[in-house]
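3D, please:
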Amino acid sequence: MTKSELIELVSQRIDVPKNHAEEIVNAVFDAMSDALMEDERIEVRGFGSFSIRKYRARKGRNPRTGDEVQVAAKKSVHFKVGKELRERVDTLEA
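Take a look at the predicted model:
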């Protein structure tokens, strides 16, 4: 699902114009982004949680040449699926 498809779905479900639904979706995404930028954890019960994971600098290898390279420290967004969503997805047929 793309952002525009999500906006369309929100527009239909709560019976509002698309431009209003777009404002709602953007406000939610902005609030989530702001929280993550403040290193806050986001938890949506039944859906999952978002948090920032920190990775230390380390030595790695260039897979093409095998040479050792220094990999810089970094931060990344981590999503952990909630129990309800995990169980719902688990019931899907392959």
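
from here on, contacts and neighbour counts on C-alpha atoms
Fine.

where along this protein do the strands fall?
Using DSSP state E, the strands of the chain run over 42-44, 48-55, 58-61, 68-71, 74-81.

Dump those strands to JSON lines, plus mean neighbour count and distance to Arg13.
Output for the strands of the chain, formatted as JSON lines (neighbours: other CA atoms under 10 Å; distance: least, CA to CA, whole Å):
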{"stretch": "strand 42-44", "mean neighbour count": "14", "distance to Arg13": "20"}
{"stretch": "strand 48-55", "mean neighbour count": "15", "distance to Arg13": "22"}
{"stretch": "strand 58-61", "mean neighbour count": "11", "distance to Arg13": "48"}
{"stretch": "strand 68-71", "mean neighbour count": "12", "distance to Arg13": "46"}
{"stretch": "strand 74-81", "mean neighbour count": "12", "distance to Arg13": "24"}
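
To compare against the first, here's the next sequence to fold:
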Amino acid sequence: MNKTELIDAIAADAEISKVGAQRVLDSVINQVVKAVTKDDTVQLIGFGSFSAGKRAARVGRNPRTGEEIKIAAAKTVKFAAGKGFKDTVNKKKK
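Predicted coordinates:
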């Protein structure tokens, strides 16, 4: 499912216009990005949590030449699925 298909599904499910659904989805995404950028955690009970993480600097290898390269430290984004989401995904089909 891509963003357009998600907007269509939200609009149909919530019985709102596609433009309204797109504005809501864009707003949710923007708010999550802002919060995680500030090192806050966004926790949506039953769905999951978005948070910032840190990746330490390390030495890697260029796969083409085998030469050692330095990989800089970086911030990363983590998503941990909530229990309700995991349970739904793992529900056995009968």
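
circling back to that earlier point, tabulate the strands of structure 1 (a markdown table), appending distance to Ile24 of structure 1.
Listed next are those as a markdown table, based on distance: least, CA to CA, whole Å:
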| stretch | distance to Ile24 of structure 1 |
| --- | --- |
| strand 42-44 | 17 |
| strand 48-55 | 20 |
| strand 58-61 | 41 |
| strand 68-71 | 39 |
| strand 74-81 | 22 |
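
Val69 of structure 1 against Arg61, yeah?
Yes: counting by CA atoms under 8 Å, Val69 of structure 1 touches Arg61, with 5.6 Å between them.

what's near enough to touch the closest residue in space to Arg58 of structure 1 that isn't next to it in sequence?
Of all residues not flanking Arg58 of structure 1 in the chain, Val71 sits nearest, at 5.3 Å (CA to CA, 6 or more residues apart in numbering). By CA atoms under 8 Å, 6 or more residues apart in numbering, the contact list for Val71 of structure 1 reads Ala57, Arg58, Lys59, Gly60.
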